[in-house]
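Novice: just to be clear, the model below is a prediction. Sequence and coordinates:
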Amino acid sequence: MLKNDSVVAMSTVTPNSHLMIVSQRGYGKSTPLASYPSHSRGGQGVRTFRVSDKAGKVAAARVVSEAPGQLILIISAKAQVVRITLEDVRVTGRNTQGVIVWRDREADDYVASIAVFQESDTSSSSSAEATAKTPSNGKVKMSSTDGEGENRKIRTKKTRKTTKNNRP
């Protein structure tokens, strides 16, 4: 890697997969992994996103399949969540900026992360559904099933205030 480069994400790949990238300012794109050449040891990689003041730096990158019904949750630093489908994101080449997939409501807000889920078939009772429940303890559990049938869980914890007499 070059001096100013950093790793944003890494993943295993499957045939016919795409790389979904979202920048801090809300620009996103989907690029077929077949567009990326393989390198041997010592390679410095290839450019995959055109960073600019308008688009910002790469906030998140995920490998997604071409299967229909892929949901993308875009989460901002100030808890704004936008849900889009993978079909809403334009398939582009490697060294491009992408299109706007998220707009900030506040000037100092930016994309913090993305999550990818498989949209469930609501007519089938045997399929796993993406659910979000808020139990009385304040913890949120979201679960879904990805294309491999493997359950993934995302858990956020309720923040705990610290005082001088009550340390965590």
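Specialist: Structure's in. What do you need?
Novice: for the rest of this, base every contact and every neighbour count on C-alpha atoms.
Specialist: Will do.
Novice: the spatially closest residue to T145 that is not a sequence neighbour and V63, how far apart?
Specialist: Leaving aside its chain neighbours, T145 sits nearest to N151 (4.7 Å; criterion: Cα to Cα, 6 or more residues apart in numbering). Distance of N151 to V63, computed by Cα to Cα, to the nearest Å: 17 Å.
Novice: tell me how many other residues crowd the residue nearest to T145.
Specialist: 11 (other Cα atoms under 10 Å).
Novice: can you check I84 too?
Specialist: Neighbour tally, I84, other Cα under 10 Å: 16.
Novice: repeat for K133
Specialist: Quick note: K133 (other Cα under 10 Å) scores 11 neighbours.
Novice: so it sits against V140, correct?
Specialist: Yes: between K133 and V140 there is a contact under Cα atoms under 8 Å: 6.0 Å.
Novice: put this next to the previous one:
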Amino acid sequence: MANTHHRSLEVTVISGEDLRTNGRPVKNNAFVTVKADSCGSPSLPPSSTKPNAHGESNPYWDEKLHVDLPAGSRHVVVEVRQRSSSSRDRLVGTAWIPVSDFVGDYTPENYLRFLSYRLRDAKGLRNGIINISVRVVTSSCKGSSSCSLRPPPPLPEFRMPVDREEHGGTVTGVPVWYPSQWKA
């Protein structure tokens, strides 16, 4: 069977700041949904935190969610909602997070990133901040039955000689080039 490469995200929803609905602070029952955009494929169901019951506009969840990241996804959508007594949940704010913020740079795949994003309400106005951490979890799957997580790659070691007599001492500093017009 052919090998496939699958990515998923471990998103820890940490907290929110200055969340409001209709100009008033969100008192309680705020929760967060996280999903990857589908890019033409069927949309995946969002992962969701439990509602916050602490009655404050700066809720604290500290809850881990696992989100599948389909190939070609460009954004992860984070929505803060407030559970209400009516049949519909009220949208507090949304953040569209570019996948490029945590995939495709020079850091290892299992690297933990702490991120904060501005939320926008349904009218596009600023409405608080969401604080999250994201870790990309990669698995190599053979077929559909057996998948194993890759361990993080080893970190490079940087060493300096400490024997001053043999190596002539240790130099600290970095050479810096600057144009002659900067001279004082």
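Specialist: It's in. Just so it is clear, the structure is predicted and the values come from calculations on it, not from any experiment.
Novice: what would you report as the TM-score here?
Specialist: Laid over one another, the chains give 0.29 as their TM-score (TM-score structural alignment, normalised by the length of structure 1), with 74 aligned residues with a Cα RMSD of 4.6 Å.
Novice: for E165 of structure 2, helix, strand, or coil?
Specialist: helix (DSSP: H, G, I helix; E, B strand; the rest coil).
Novice: okay but Q118 of structure 1 is in contact with T145, surely?
Specialist: Yes: Q118 of structure 1 lies in contact with T145 (Cα under 8 Å); the separation is 6.5 Å.
Novice: and N131 of structure 2, what does it touch?
Specialist: Contacts of N131 of structure 2 were listed using Cα atoms under 8 Å, 6 or more residues apart in numbering, and they are 13-16, 114-117.
Novice: nearest spatial neighbour of G16 of structure 2, skipping sequence neighbours?
Specialist: I130 (4.5 Å).
Novice: residues in contact with that neighbour?
Specialist: 13-17, 116-119.
Novice: and R24 of structure 2, how many neighbours does it have?
Specialist: Neighbours of R24 of structure 2 under the rule other Cα under 10 Å: 10.
Novice: roughly how far apart are it and W61 of structure 2?
Specialist: 20 Å.
Novice: one step back: now which of the contacts of I130 of structure 2 would you call buried?
Specialist: Listed as buried from the contacts of I130 of structure 2 are 13-17, 116-119; burial here means 16 or more other Cα atoms under 10 Å.
Novice: just give me the closest of the residues you listed to K142 of structure 2.
Specialist: V13 (31.1 Å; Cα to Cα).
Novice: where's that closest one, which helix or strand?
Specialist: Using DSSP states H and E, V13 of structure 2 sits within strand 3-17.
Novice: next secondary structure after that strand?
Specialist: Downstream of strand 3-17 of structure 2 (by DSSP H and E), the next one is strand 20-21.
Novice: now the element after that next one, going C-ward?
Specialist: Following strand 20-21 of structure 2 in sequence, per DSSP H and E, is strand 24-25.
Novice: now the helix or strand containing I132 of structure 2: buried residues?
Specialist: Assigned by DSSP H and E, I132 of structure 2 belongs to strand 126-142. For strand 126-142 of structure 2, the neighbour count (16+ other Cα under 10 Å) marks 127-139, 141 as buried.
Novice: which residues touch S8 of structure 2?
Specialist: With contact taken as Cα under 8 Å, 6+ apart, S8 of structure 2 is in contact with 66-69, 136-138.
Novice: out of these, which is nearest to E79 of structure 2?
Specialist: V67 (13.7 Å).
Novice: the nearest residue to that closest one once chain neighbours are set aside: what's it in contact with?
Specialist: Leaving aside its chain neighbours, V67 of structure 2 sits nearest to L9 (5.1 Å; criterion: Cα to Cα, 6+ apart). Contact analysis of L9 of structure 2 by Cα under 8 Å, 6+ apart lists 66-69, 134-137.
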